[in-house]
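Peer 1: sharing a model prediction with you, sequence too.
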Amino acid sequence: MRRGLKMTLVTVTGAALTLAASACGGQEADTGGGGEDTIKVGLAFDIGGRGDQSFNDSAAAGLDRAKKELNVEIEEISAKPDESDADKESRLRLMANQGHNPIIGVGFAYTAAVNKVAKDFPDTKFLVVDADGCKVEGPNVAAACFAEAEGSYLVGAAAALKSESGKIGFIGGVNVPLIQRFQAGYEAGAKKVKPDIEILPAKYLTQPPNFNGFQDTSLGNEAAKGQLDAGADVIYHAAGAAGIGVIKTVGAAGKWVIGVDSDQYNQPAVAGVKDQILTSMVKNVDVAVFDFVKSVNEDKFEAGSKIYDLKSNGVGYATSGGHVDDIKSQLEELKQQIISGEIKVPEKP
């Protein structure tokens, strides 16, 4: 049954969360007294939070849609670059104790925390976006996973077809298996359409456990300069908010840059160089977030993993700006070959 609610927005600091959560313990969530049943959605962002104009903003778009169309209450909280799993657990426990149900952890780094906390709150539904290994535990936990390699394959093909120097590059935020899937698909797609294309050694901004590579734009700027100096005239980034530095630097140099997660052609932070954004590899995180909230709202929640791929339009490439219009037929042919299984896209570089 659909439940109508008024909308509120709560802002909570990380410090307050940790203190409050430690005081709350592991009690079952208080869903409120008498009267109308309510749904209060809690969403914990990945590093960068709302406003990163990439991965987190795609999740935020899904939350905003749920707020508008389902009229739910929401609370959203951002992560800190140096936080631990314990910090994430505290954040999730606080939201659960406050009666938020469902609760969403945005980013693979929430996988362990969600799996652990969900066991203590069996009546609360949880979602991990980009779950580590696409695996979650428990009857009240779901995972939204994306075929990043498939979408990256298509923008890799676009990069090779558009390159004039014959050299292209890839910049990843943090060297983890998730981001390696972007690299693997990108390189395979480029080689498919132009076997002799030179792909510069991939540059990762940081190594785990340092996740600042998803946030520090100066790191993206410096990495982009290095690949431009090495002759790349198309560079693809999978670096979250740090990728804004990549886009601005490559755009200012008059070369092609490829965005990620959101259609970055339309993001205000890069408006001055948007005509240098060749395309973006789009992950429809907004759809996954909305679908999950709607499923709980309508008592149709299903535990386990769901894959968002090319076939389900969970990933794809952006056409804003018209820069890939002349090669779109080739990209669409490759897309259909991936969907049919004719092309097997690698997930490791």
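Peer 2: Perfect, thanks for sending it. As the structure is a computational prediction, the values presented were derived from the model and not from experiment.
Peer 1: all contacts plus neighbour counts: C-alpha atoms, from now on.
Peer 2: OK.
Peer 1: what's stretch 189-203 in contact with?
Peer 2: 152-161, 166-172, 183, 187, 223, 227, 230, 232 (CA atoms under 8 Å, 6 or more residues apart in numbering).
Peer 1: closest to the centroid, which residue in the protein?
Peer 2: F55 (3.5 Å; CA atoms, centre = their mean).
Peer 1: ok, it touching A239?
Peer 2: No: using CA atoms under 8 Å, F55 is not in contact with A239, being 9.2 Å away.
Peer 1: what touches both of these two?
Peer 2: By CA under 8 Å, 6+ apart, no residue touches both F55 and A239.
Peer 1: so K225 versus P139, what's the distance?
Peer 2: 48 Å (CA to CA, to the nearest Å).
Peer 1: hmm, K125 is touching I103, no?
Peer 2: Yes: counting by CA under 8 Å, K125 touches I103, with 6.4 Å between them.
Peer 1: quick one, which of the two is more surrounded?
Peer 2: I103 (29 against 25; other CA atoms under 10 Å).
Peer 1: what's that one in contact with, if anything?
Peer 2: 41-44, 92, 95-96, 124-127.
Peer 1: here's the one I want to compare it with:
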Amino acid sequence: MKFKKLLSLSTAFLVSASILTGCGSNKGTEKNDISVGIVLGAGSINDQSFNQSTWEGLQKAKADFGIEIKYLESKQESDYIQNIETLMDEDTDLIIGVGYQLKDSIEESAKNYPEQKFAILDETYDTIQENVIPVVFKEEESAYLVGVMAAKMSKTNKVGFIGGLPAPSVVRHQYGYKYGVTNTNKDTQILEQYVNSFTDQAKGKSIAKQMQSSNADIILAAAGDSGTGAIEAAKEANKYAIGVDRDQSDLAPENVLTSAVKKLNVASYDLVKDLVEGTFKGGAEKVYGLKEGGVGIVENTKNLIPQDVMDYVNKEANKVKNGEIKIPKTEEEYNQLIK
């Protein structure tokens, strides 16, 4: 694989997967000339959550298809366009914006460079450019299931939700979770607070501790790297946390009850697969929900969940897949459903 010259950037850090140790081998797959790059919004590539899951999908694609992969971290909003243009200067075939923060920058770049292929994860547009694939997830569906589980398992009838920033995907987590709780046990109280950051582990931990001091014994944190602080608080207090985006049980095996998984790794892998196979077609959304296998929950790997609870959650999952349960995505929809 030909190494490309790295530009010197004061606000961004470019990494080519071909020079990373432990990023996977090609398993005998012939190398090809296709390159794929991702531009991150908030957080680092090793955030144990959203960004890392996306990168893991590209790592698998590198192993399976022999492509070149790379990423750029953004330190501030002004980096987004600069990072996209850096990847274009590197002749990157597909540029993926990771997170809603990249929405405007991807749209602007797609209009300016109609021959360049783009995708954006976790966002969409009213009018989709022909060279862009927006990828969206039904986070409310997996959040609903962990809300059901939290209501079933809480011993204090008090649970918590911690959000990073009120991005559409986080709001979908929030109200899907709340509906799962209230639809299962209307007497369960839900404490809610935003960190206003996806990177502040200390504040995430502090908020979780405050909720625990108010008797919340299970907390879902849809907060990126800030959520790892909430998991640390659960570990220290011997209470439960619910992971998000990827299986986060490795952070606290005895305290992460389950995770509301959003399979960004599947989405990023599928985008590359389409590119390699020549079927990449912009202009329309890709939507991943329970039915499509794009969201879900982590099974009871540590025997933390009683089997009767797991059975109940699985029945609810089937109802969601069959369209028997309508799950809110916003505060307005939630308020209408609980009247």
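Peer 2: Cool, the structure landed. In this text, all values refer to a predicted model and were calculated from it rather than measured experimentally.
Peer 1: superposing both, give me the TM-score.
Peer 2: Aligned and superposed, the two chains score 0.87 in TM-score terms (TM-score structural alignment, normalised by the length of structure 2); 311 aligned residues with a CA RMSD of 2.0 Å.
Peer 1: what are the ranges of the strands in the stretch 151-300 of structure 1?
Peer 2: Using DSSP state E, counting those that start in this stretch, the strands assigned to the stretch 151-300 of structure 1 run over residues 167-174, 198-199, 203-206, 234-238, 256-261, 277-283.
Peer 1: got these as CSV, with distance to K68 of structure 1 and mean neighbour count columns?
Peer 2: Shown next, in CSV, are those (distance: least, CA to CA, whole Å; neighbours: other CA atoms under 10 Å):
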stretch, distance to K68 of structure 1, mean neighbour count
strand 167-174, 32, 26
strand 198-199, 44, 18
strand 203-206, 37, 21
strand 234-238, 30, 30
strand 256-261, 22, 28
strand 277-283, 21, 28
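Peer 1: tell me which of the ones you listed sits nearest to A113 of structure 1.
Peer 2: strand 167-174 (19.8 Å; CA to CA).
Peer 1: quick one: the closest one aligns where in structure 2?
Peer 2: Mapped onto structure 2 using TM-score structural alignment, strand 167-174 of structure 1 spans residues 158-165.
Peer 1: how far off centre is the matching stretch?
Peer 2: 16 Å (CA atoms, centre = their mean, to the nearest Å).
Peer 1: before we move on, what about stretch 214-224 of structure 2?
Peer 2: 17 Å.
Peer 1: again, but for stretch 177-193 of structure 1
Peer 2: Its chain's C-alpha centre lies 17 Å from the corresponding centre of stretch 177-193 of structure 1 when counted by CA atoms, centre = their mean.
Peer 1: tell me the average deviation of that stretch from structure 2 after fitting.
Peer 2: Compared with structure 2 after the fit, stretch 177-193 of structure 1 shows a mean deviation of 1.0 Å (mean CA distance after the TM-score superposition for structure 1).
Peer 1: for that stretch, list every residue counted as buried.
Peer 2: Neighbour-count burial for stretch 177-193 of structure 1 flags 178-193 (criterion: 16 or more other CA atoms under 10 Å).
Peer 1: so who does the residue mapped onto L145 of structure 2 from structure 1 touch?
Peer 2: Structural alignment (TM-score structural alignment) places L145 of structure 2 against L154 in structure 1. Contacts for L154 of structure 1 were tallied using CA under 8 Å, 6+ apart; they are 185-186, 189, 316-317, 331, 334-335.
Peer 1: which one of those is nearest A288 of structure 1?
Peer 2: Distances from A288 of structure 1 to these, taken by CA to CA, are shortest for G316, at 14.4 Å.
Peer 1: how about that closest one, what's its partner in structure 2?
Peer 2: Mapped onto structure 2 by TM-score structural alignment, G316 of structure 1 lines up with G296.
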